[in-house]
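S.K.: I would like to see how this sequence folds:
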Amino acid sequence: MFAMEPIPAGTPIWAFDDRIDRILVPDASMLRTYPTFARMTESHGCVIAGLGLLMLGDDARFINHSDTPNVDLIAEGDWRAFKAARDIAAGEEITCDYEDICDDVRTAGSDRYLETAFA
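M.R.: Purely as a prediction, here's the structure:
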């Protein structure tokens, strides 16, 4: 996802919207096989940190990972809203740190997760 126009630091970028975003309460076996499950259903999502919930189909799925993201959580530990962490230029890719949001990514480490989850 790329900025169409300049975005000042602190501007809200994304917020959970239950009209679009889907939350599942998965059983343990689904959580253990999540990357396979995601590929199988051609879906995208993550296990929400600390809650054991699986969020699928959200419009934030278009935000790629970066170790130096330009988007951050609005409130520490609250995955439901992101803001611009710094000024973002028009045409610049919008990125976040998946480890801030997803337990499955944090557990594996973002580099390892991204190498293996969708191989």
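S.K.: C-alpha from now on. contacts and neighbour counts both.
M.R.: Fine.
S.K.: what is the burial count for residue 62?
M.R.: Residue 62 has 12 neighbouring residues, counting by other CA atoms under 10 Å.
S.K.: what's around the closest residue to it other than its chain neighbours, how many residues?
M.R.: Nearest non-adjacent residue to residue 62, counting by CA to CA, 6 or more residues apart in numbering: residue 1, 5.6 Å away. Neighbourhood size, residue 1 [other CA under 10 Å]: 13.
S.K.: the structure of the following sequence is requested for comparison with the preceding one:
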Amino acid sequence: MPLLIPTRVASSPIEGLGLFAQAPVAAGTPMWAFDARIDRLLEPDAALLVDYPELARLIDAHGCVIEGLGILLPGDNARFVNHADSPLMGRADAADWRRFVALRDIAAGEEITCNYEEICEDVREAGAARYLSGDVG
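M.R.: Reported below is the predicted structural model:
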């Protein structure tokens, strides 16, 4: 299962829904890992997105362009992780987007965040503030 810690989805003060730790998490604890049985890497396909607008909306809201690979679509509640410039979780290895760990101790009830620029090529190219404002073309 990609999420490796107990979590819950709830209203977020950052944006819409967010993912929250249900129990304390120690710094360095593995929190999420890519699992091809649940998560999807999709090839960008304009025709597919036109034919299936609900998929296009899902990708727009929860997808992430992984450089050289395609669009990552988490298959579990990891899709509700919101952005923060000073995130609570990040890559276990700077060169590997497939594993994330707690960057510091996390209290039960804290919202789990990551830095979108760290993983998503499209966010990195636009800059998080511009991407999150919807002002990208």
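S.K.: please name the nearest non-neighbouring residue to the spatially most central residue of structure 1.
M.R.: Nearest to the geometric centre of structure 1 sits residue 98, at 5.3 Å (CA atoms, centre = their mean). Excluding its sequence neighbours, the residue lying closest to residue 98 of structure 1 (CA to CA, 6+ apart) is residue 65, at 5.8 Å.
S.K.: so what's the aligned residue in structure 2 for the one you found up against?
M.R.: Aligning on TM-score structural alignment places residue 65 of structure 1 opposite residue 83 in structure 2. Going by CA atoms under 8 Å, 6 or more residues apart in numbering, residue 83 of structure 2 touches 113, 114, 115, 116.
S.K.: just to revisit the earlier point, got the contact list for the residue nearest to residue 62 of structure 1?
M.R.: Residues counted as contacts of residue 1 of structure 1 (CA under 8 Å, 6+ apart) are 62, 63, 64, 93, 94, 95.
S.K.: cool, and residue 130 of structure 2?
M.R.: Residues counted as contacts of residue 130 of structure 2 (CA under 8 Å, 6+ apart) are residue 136.
S.K.: can you find the partner of it in structure 1?
M.R.: Under the alignment (TM-score structural alignment), residue 130 of structure 2 pairs with residue 112 of structure 1.
S.K.: who's in contact with the longest strand belonging to structure 2?
M.R.: Across structure 2, the longest stretch assigned as strand under DSSP state E is strand 96-102. Residues outside strand 96-102 of structure 2 that contact it (CA under 8 Å, 6+ apart): 25-34, 88-93, 119.
S.K.: if we go to 6 Å?
M.R.: With contact meaning CA atoms under 6 Å, 6 or more residues apart in numbering, strand 96-102 of structure 2 is reached by 27-34, 88-92.
S.K.: of the residues you listed, keep whichever come out buried.
M.R.: Neighbour counting with 16 or more other CA atoms under 10 Å marks 29, 30, 31, 32, 33, 34, 88, 89, 90, 91, 92 as buried within the contacts of strand 96-102 of structure 2.
S.K.: ok, longest helix in structure 2?
M.R.: helix 53-62 (DSSP state H).
S.K.: buried sites along that one?
M.R.: For helix 53-62 of structure 2, the neighbour count (16+ other CA under 10 Å) marks 56, 59, 62 as buried.
S.K.: tell me the helices and strands packed up against it.
M.R.: Contacting helix 53-62 of structure 2 under the criterion 3 or more CA pairs under 6 Å, 6 or more residues apart in numbering; DSSP states H and E is no other helix or strand.
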